[in-house]
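Asks: fold the following for me, if possible:
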Amino acid sequence: MGAPGVDGLGDVVRVLRQWQYDAGPVQLHPGDVGWFWRFGAQRTAAATRTWSRAGKVLAVGLLDGAELLRLAFAPQALRDEELARQVVEDVSAPERGVLFEGRAYVEAPTGALVQDLLLKDGWASGEPWTPLRCDLGGPVSDPGVRVEVIGPEQAHEWAAVLRASFDGSTFTDERWRAMAAGAPYVDARCLVVRNERGEAVAAVTVWSAGEGRLGLIEPMGVHRAHRGHGYGRAVTFAAARALQQLGSSSVVVCTPSSNVGAVATYRSAGLEQLPERRDLYRNAS
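Replies: A predicted model of the protein is given here:
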């Protein structure tokens, strides 16, 4: 296990791009790293872990907060026993600096051997999440609203919509600028939907992993004062169109299954609901 440092983050993002394909499992995406980059390159590097063999990266982890490790694996390494045992050893030993002592969570792709080994090691299944996906090989519906791509001059508007979409959000335009300066943002777009009065009412960021690869929505929000007017559906259509223009083969998003409104919104925009997935967790000792 290693930490790439700021200079190595670009290589990590390139590796993650290569692992995103339509037939593969939903897993840590370069866009997830890009969204975390809102905290700056130094914190992103400090939160990133890699597992390698013979100089080749086979797994990448992102410490998304103090308690959650999100994982991705190279396609050929999903069931690699040596690798899985090493990851389990590293995440189960607090002194290795991956997860702290006490309650902790691991998000691993469906079918990864590391899930089986963690369950055998006493970890338990957590709350369900719902992935949703839509193929972008055909036409995507027109959002039917005014959509703008956001640049630095409109960052404050995008940030304001996001704050008004999520309780407790402290997102700022400075964080937007930090995110936009990150390596993954080369293949990303931030969009806002405006109502008939020109007010920004919904916001989304889309992350492409490159031509012919799986694209990600993270995050998407509708201003709490403008809900119930179809803006969530409209901004999802806008996100799918933007990813299609960036060359993505499909779009994926993952939301807590308990957020039935979000699941319904994505389904109304044509995304197919995939089987639920669950994080694994261990309780405080």
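Asks: CA only for contacts and neighbour counts going forward, please
Replies: Will do.
Asks: residue 251 and residue 66, how far apart?
Replies: Separation of residue 251 from residue 66 (Cα to Cα, to the nearest Å): 28 Å.
Asks: helix, strand or coil for the closest residue to residue 131 other than its chain neighbours?
Replies: In this structure, residue 131 finds its nearest non-sequential neighbour in residue 254, 4.1 Å apart by Cα to Cα, 6 or more residues apart in numbering. Three-state assignment for residue 254 (DSSP: H, G, I helix; E, B strand; the rest coil): strand.
Asks: surely residue 254 touches residue 129?
Replies: Yes. Applying Cα atoms under 8 Å as the test, residue 254 and residue 129 come out as touching, 6.7 Å apart.
Asks: the more surrounded of these two?
Replies: residue 254 (23 against 18; other Cα atoms under 10 Å).
Asks: mind listing what the residue nearest to residue 152 when sequence neighbours are not counted touches?
Replies: Nearest residue to residue 152, sequence neighbours excluded (Cα to Cα, 6+ apart): residue 177, at 6.9 Å. Contacts for residue 177 (Cα atoms under 8 Å, 6 or more residues apart in numbering) come out as 38, 152, 155.
Asks: try it again at 10 Å.
Replies: 37, 38, 39, 40, 151, 152, 155, 156 (Cα atoms under 10 Å, 6 or more residues apart in numbering).
Asks: which among those residues count as buried?
Replies: For these, a burial check counting by 16 or more other Cα atoms under 10 Å picks out 37, 38, 39, 40, 155, 156.
Asks: report the longest strand in the chain, please.
Replies: Looking across the chain with DSSP state E, the single longest strand is strand 124-135.
Asks: tell me which residues in that strand are buried?
Replies: By 16+ other Cα under 10 Å, the buried positions in strand 124-135 come out as 124, 125, 129, 130, 131, 132, 133, 134, 135.
Asks: would you agree residue 44 is in contact with residue 13?
Replies: No. Using Cα atoms under 10 Å, residue 44 makes no contact with residue 13, being 11.5 Å away.
Asks: who touches both of those two?
Replies: With Cα under 10 Å, 6+ apart as the test, residue 44 and residue 13 both reach 33, 34.
Asks: okay, the two: which has more neighbours?
Replies: residue 44 (23 against 20).
Asks: distance of residue 225 relative to residue 261?
Replies: Taken as Cα to Cα, the span from residue 225 to residue 261 is 16 Å.
Asks: repeat for residue 250
Replies: When distance is defined by Cα to Cα, residue 250 is 22 Å away from residue 261.
Asks: Proceed likewise with the subsequent sequence, for comparison:
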Amino acid sequence: MTIRMTTPDARALTDVIGALRVWQTEASPIQLHPGDVGWNVRFGEAETAAALRVWSGDAGILAVGLLDGADLVRLTTAPELRTDARLAGRLADDLDGILPEGTAAVEAPQDAVLHDVLGARGWRRGEAWTPLRRDLAEPVQPVALRVETIGPELAAARAEVHRAAFPNSTFTAQRWGMMAAGAAYADARCLLGLDAQGTPVAAITVWSAGPGRPGLIEPMGVHPDHRGHRYGTEITVAGAAALRELGSSSAVVATPSANVGGVATYLAAGFEAQAERYDRTRPLPAR
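Replies: Take a look at the predicted model:
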């Protein structure tokens, strides 16, 4: 099998998103999702394409990696290739060229043999994450929080909540517009929660991978001035309801295990915690 690694252009984003959609199944662990790519499109389609690495063979796309910052690659493969040692070796070789020298990290599905290959090369177990899942076979209960579906008229309010919830964020209404114009957003919803006075207090974006496949929460945030009122739980439940309407079989999310409050919010919203997963971290060379 000939394996080629390429950096796609913006025109190829639809193909990459299509492959990621097909790879999402209830039998697979949480992995790189089309919603992860769709959320990145807030920076622009050309910028997102430049952050992608695609490994292809004669049968099509074999693996996809998304550079999330300078020193992290979020990577997945076709499910039937998770145990392919040849592909895992090629991915490990290429990661050394993709990532900068020194400390770096790789996020990959926990059932991928890539973890073993990287471990044999000195990559250590890195940050612990808690995956959570809510089954959507049954209707989702309504919430008391007023919830609006975000369009251009509410984009600024949604961006303001996000920047407050994530202080280092540069999200703006303009970037929401770029995200919403992307191919992945055709199967997504952005929701804004408002309190009894009409003040925006929470927001969530959810991404379907198509009917019968797991949908992703990326991201969810509560304005820090309005925490402690269950708004995070209620906007998460509303997001799960939106995914069910889009045909998703489940709602999934992963948050750092150290984020105890975040894990508690998802549990309160009817999610079940799965076995912890870990990044792989390349340490600095010993002096």
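Asks: hang on, the earlier thing: so between residue 251 and residue 66 of the first structure, which is more surrounded?
Replies: Neighbours were counted for residue 251 of the first structure and for residue 66 using other Cα under 10 Å; residue 251 has more, 26 against 14.
Asks: now do the SS call for the residue lying closest to the more buried one once chain neighbours are set aside.
Replies: Distances taken as Cα to Cα, 6+ apart place residue 215 nearest to residue 251 of the first structure, at 4.7 Å, with adjacent residues excluded. Three-state assignment for residue 215 of the first structure (three-state DSSP): strand.
Asks: grab the nearest non-local neighbour of the equivalent of residue 65 of the second structure over in the first structure.
Replies: Under the alignment by TM-score structural alignment, residue 65 of the second structure pairs with residue 61 in the first structure. Closest residue to residue 61 of the first structure apart from its sequence neighbours, by Cα to Cα, 6+ apart: residue 71 at 4.5 Å.
Asks: give me the mean deviation of the helix or strand harbouring the residue nearest to residue 152 of the first structure from the second structure.
Replies: Element membership for residue 177 of the first structure (DSSP states H and E) is helix 173-180. Mean deviation of helix 173-180 of the first structure relative to the second structure after superposition (mean Cα distance after the TM-score superposition for the first structure): 1.0 Å.
Asks: what's the helix or strand hosting residue 244 of the second structure packed up against?
Replies: Element membership for residue 244 of the second structure (DSSP H and E) is helix 231-245. Packing contacts for helix 231-245 of the second structure, counted by 3 or more Cα pairs under 10 Å, 6 or more residues apart in numbering; DSSP states H and E, involve strand 124-135, strand 146-149, strand 188-194, strand 200-207, strand 214-222, strand 250-256, helix 260-268.
Asks: how far apart are the very next helix or strand once past the last one and its match in the first structure?
Replies: By that I understand helix 260-268 of the second structure. The helix or strand immediately downstream of helix 260-268 of the second structure is strand 272-273, counting by DSSP H and E. Here strand 272-273 of the second structure, set against the first structure after superposition, deviates by a mean of 0.3 Å using mean Cα distance after the TM-score superposition for the first structure.
Asks: quick one: contacts of strand 272-273 of the second structure?
Replies: With Cα under 10 Å, 6+ apart as the test, strand 272-273 of the second structure has contacts from 130-135, 252-254, 263-264, 266-267.
Asks: chain center to the longest strand of the first structure: distance?
Replies: Its chain's average C-alpha position is 12 Å from that of strand 124-135 of the first structure, according to Cα atoms, centre = their mean, to the nearest Å.
Asks: stretch 250-267 of the first structure: which residues count as buried?
Replies: Buried residues in stretch 250-267 of the first structure (16+ other Cα under 10 Å): 250-257, 262-263, 265-267.
Asks: what of stretch 273-285 of the first structure?
Replies: Neighbour count says stretch 273-285 of the first structure has 273, 276, 277, 278, 279, 280, 281, 282 buried, by 16+ other Cα under 10 Å.
Asks: touching, residue 143 of the first structure and residue 269? I think so.
Replies: Yes. Using Cα under 10 Å, residue 143 of the first structure is in contact with residue 269, at 9.4 Å.
Asks: common neighbours of those two, please.
Replies: What both residue 143 of the first structure and residue 269 touch, as defined by Cα under 10 Å, 6+ apart, is the set 232, 233, 234, 235, 236, 237, 238, 240.
Asks: which one among the residues you listed gets closest to residue 53 of the first structure?
Replies: When these are ranked by distance to residue 53 of the first structure (Cα to Cα), residue 240 comes first, at 36.3 Å.
Asks: trace the closest one over to the second structure, please.
Replies: Checking TM-score structural alignment: residue 240 of the first structure goes with residue 240.
Asks: again with residue 89 of the first structure
Replies: Using TM-score structural alignment, residue 89 of the first structure lines up with residue 93 in the second structure.
Asks: next: residue 70 of the first structure.
Replies: For residue 70 of the first structure, the residue aligned by TM-score structural alignment is residue 74.
Asks: quick one, what contacts its match?
Replies: Here residue 74 of the second structure is in contact with 31-33, 36, 52, 64-68, 105-109, 279 (Cα under 10 Å, 6+ apart).
Asks: what's the closest of those residues to residue 194 of the second structure?
Replies: Once Cα to Cα is applied, the member of those that ends up nearest residue 194 of the second structure is residue 36, at 25.6 Å.
Asks: and for the first structure, the residue most distant from the center?
Replies: residue 197 (31.8 Å; Cα atoms, centre = their mean).
Asks: name the residues that touch stretch 17-25 of the second structure?
Replies: Contacts of stretch 17-25 of the second structure from elsewhere in the structure, counted by Cα under 10 Å, 6+ apart, are 12-15, 30-38, 60-64, 76-80, 183-184, 208-210, 212-215, 249-250.
Asks: dump the residue contacts of residue 160 of the second structure.
Replies: 166, 169, 170, 171, 172, 173, 200, 201, 202, 203, 223.
Asks: same question for residue 14 of the second structure.
Replies: 20, 34, 182, 183, 184.
Asks: helix/strand/coil for it?
Replies: Classification of residue 14 of the second structure by three-state DSSP places it in helix.
Asks: residue in the first structure matching it?
Replies: Under the alignment (TM-score structural alignment), residue 14 of the second structure pairs with residue 10 in the first structure.
Asks: residue nearest the centroid of the second structure?
Replies: residue 36 (3.7 Å).
Asks: which position in the first structure pairs with that one?
Replies: Aligned partner of residue 36 of the second structure by TM-score structural alignment: residue 32.
Asks: surely that match touches residue 182?
Replies: No. The pair residue 32 of the first structure and residue 182 does not pass the contact test of Cα under 10 Å, sitting 11.6 Å apart.
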